[in-house]
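J.: Here is a sequence with its predicted model. Questions after.
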Amino acid sequence: MICKLSPSAPRLILFAGHAGTGKSTLAKKALPLIIEKTGEDFFFLDKDTVYGDYSAHVMELTTQNPNDRDSPYYLENLRDWEYRGLIDIARENLLLGVNVILVGPFSKEIQSGRMFNPQALGIPAQTKISIAWIDLDENEARIRMQKRGDSRDEWKLAHWNEYVKRRNDPPAHTAIRRFDNHIFEVTSFEKLIDDLVKI
């Protein structure tokens, strides 16, 4: 199979947002539509897939809790290194002209403005960056997290009042397209895809 590279500038598309909003599900649903609309292939990177088992092993060795993804210890000693590695993988592909879809919260990186800045990311200056920020009311997100029964949500659910303080809205930016995932609507989703690939 021959990979269809971007003819002019590589694309970096993020599906970001807080836990339980449906980022991974929507990104996988969007992938074939994005390929169809652009005529290009994409390298798909989901933070939970890339670092799930690794981080579980590290946290079990250090705190005896493999499911910890939110405690102060995790946030101070592992969180930023996960994101750094994920961006490094994306950078390597973008420098080769390979489009990338990244899936993960990325809240800190988006709030800082780093994800809008090709120079700060070390990626080609002409890279087209677009971000789908997936919105979901915190109460609905909590219900969905309880239903999915993912052990990595245990700390969030047990310390909910502390966790929700970190659920900040993203900054206003032309690269961000927000999508309310409370009730999935095909028309709204198709518009989201159109907006992401137009950037």
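T.: Okay, I see it.

J.: From here on, just use CA atoms for contacts and neighbour counts.
T.: Fine.

J.: For Tyr74, give me its contacts.
T.: 59, 68 (C-alpha atoms under 8 Å, 6 or more residues apart in numbering).

J.: What ranges does the protein have for its helices?
T.: For the chain, the helices defined by DSSP state H occupy 23-38, 47-63, 72-77, 79-95, 107-111, 118-121, 138-148, 154-158, 160-163, 186-198.

J.: Turn those helices into CSV, including distance to Thr127.
T.: CSV is the format used below for the helices of the chain (distance: least, C-alpha to C-alpha, whole Å):
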stretch, distance to Thr127
helix 23-38, 15
helix 47-63, 21
helix 72-77, 29
helix 79-95, 8
helix 107-111, 16
helix 118-121, 7
helix 138-148, 32
helix 154-158, 35
helix 160-163, 33
helix 186-198, 12
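
J.: Burial check on Asp137, number of neighbours?
T.: Asp137 has 12 neighbours, counted by other C-alpha atoms under 10 Å.

J.: measure it to Glu82 for me?
T.: Relative to Glu82, Asp137 is positioned 26 Å away (C-alpha to C-alpha, to the nearest Å).

J.: Check Leu61 too.
T.: Per C-alpha to C-alpha, Leu61 is found 17 Å from Glu82.

J.: Check it against this one:
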Amino acid sequence: MTHFVFFCGHAGTGKTTIAKRLIGSLMRETGEAFCLLDKDTLYGRYSAAAMQALTGDPNDRDSPMYLHFLRNPEYQGLLDTARENLLLGISVVVVGPFSREICDRRLFDRAWLGIADDVVLRVVWVFTSEETAHARIVARSNPSDAYKLTHWDQYRQRRVVMPSGTTSDGLLMFDNSAPSAADFDDLQRAILSGAA
């Protein structure tokens, strides 16, 4: 059995931090090997080079040009890499926003993901308030956040409202505003059991 776990959410919510915190304990609890696939790690340098060539700004990762030409190929490459690991018997933790794919339910579509029925699929939506996310983005001083900070009003309009109703069916929601150790334990149990 393998696990395919997504940590999704907007910038500044702490997706990567949570994934790194839990991956070791997930390996211990399941006895499985896991790999971590973070979209920014896998594609950050490539995107910077591509946007430098296209726009002259290597830190342009949120403009209409990036969203039109690079976003979807990056996500497909990320999923292709995850699928290859799963086929080798290695469980996968994937980190990326994936807001569109949650809203249209593609992340729950095994045929779209290209995974077998015996893969345990979990999708976690990590959230905080917009103010907290903005403060974290400013504090981390990552050059790739420059476009979204400069165009914050435009960016914030793209932030989907918290998934709800049928959009949230099967989604594990995690408030990362000020979580306790018990909250992380509960999240891990939910990932392993599938209970929201």
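T.: Cool, got the structure. Predicted model, so just to flag it, every value in this text is computed and none were measured.

J.: what's the TM-score here?
T.: Once superposed, chain against chain, the TM-score is 0.93 (TM-score structural alignment, normalised by the length of the second structure); 190 aligned residues with a C-alpha RMSD of 1.0 Å.

J.: of Leu61 and Glu82 of the first structure, who's got more company?
T.: Glu82 (18 against 11).

J.: Aligned to the more buried one, what sits in the second structure?
T.: By TM-score structural alignment, Glu82 of the first structure lines up with Glu74 in the second structure.

J.: Surely that match is in contact with Asp40?
T.: No: using C-alpha atoms under 8 Å, Glu74 of the second structure is not in contact with Asp40; the gap is 9.5 Å.

J.: Need the residues touching each of those two.
T.: Counting by C-alpha under 8 Å, 6+ apart, nothing touches both Glu74 of the second structure and Asp40.

J.: The longest strand anywhere in the second structure aligns to what range in the first structure?
T.: Longest strand in the second structure, counting residues (DSSP state E): strand 119-127. Alignment note (TM-score structural alignment): strand 119-127 of the second structure is matched to residues 127-135 of the first structure.

J.: list the buried ones in the longest strand of the second structure?
T.: Residues of strand 119-127 of the second structure classed as buried: 119-127 (neighbour count, 16 or more other C-alpha atoms under 10 Å).

J.: Identify the residue of the second structure aligned to Asp68 of the first structure.
T.: In the second structure, Asp68 of the first structure lands on Asp60 (TM-score structural alignment).

J.: Its match and His151 touch, don't they?
T.: No: using C-alpha under 8 Å, Asp60 of the second structure makes no contact with His151, being 11.0 Å away.

J.: higher neighbour count, those two?
T.: Neighbour count, other C-alpha under 10 Å: between Asp60 of the second structure and His151, Asp60 has more, with 23 against 12.

J.: Please tell me how far the match of strand 119-127 of the second structure is from the chain's geometric centre.
T.: Its chain's C-alpha centre and that of stretch 127-135 of the first structure lie 9 Å apart, by C-alpha atoms, centre = their mean, to the nearest Å.

J.: same thing with stretch 71-90 of the second structure?
T.: 13 Å.

J.: Please spell out which residues along it are buried.
T.: 71, 74-75, 78-79, 82-83, 85-86, 89-90.

J.: residues near the aligned residue in the second structure for Val50 of the first structure, how many?
T.: Applying TM-score structural alignment, one finds that Val50 of the first structure aligns to Leu42 in the second structure. For Leu42 of the second structure, the count of nearby residues is 14 (other C-alpha under 10 Å).

J.: show me what contacts Leu42 of the second structure?
T.: Applying C-alpha under 8 Å, 6+ apart, the residues contacting Leu42 of the second structure are Leu78.
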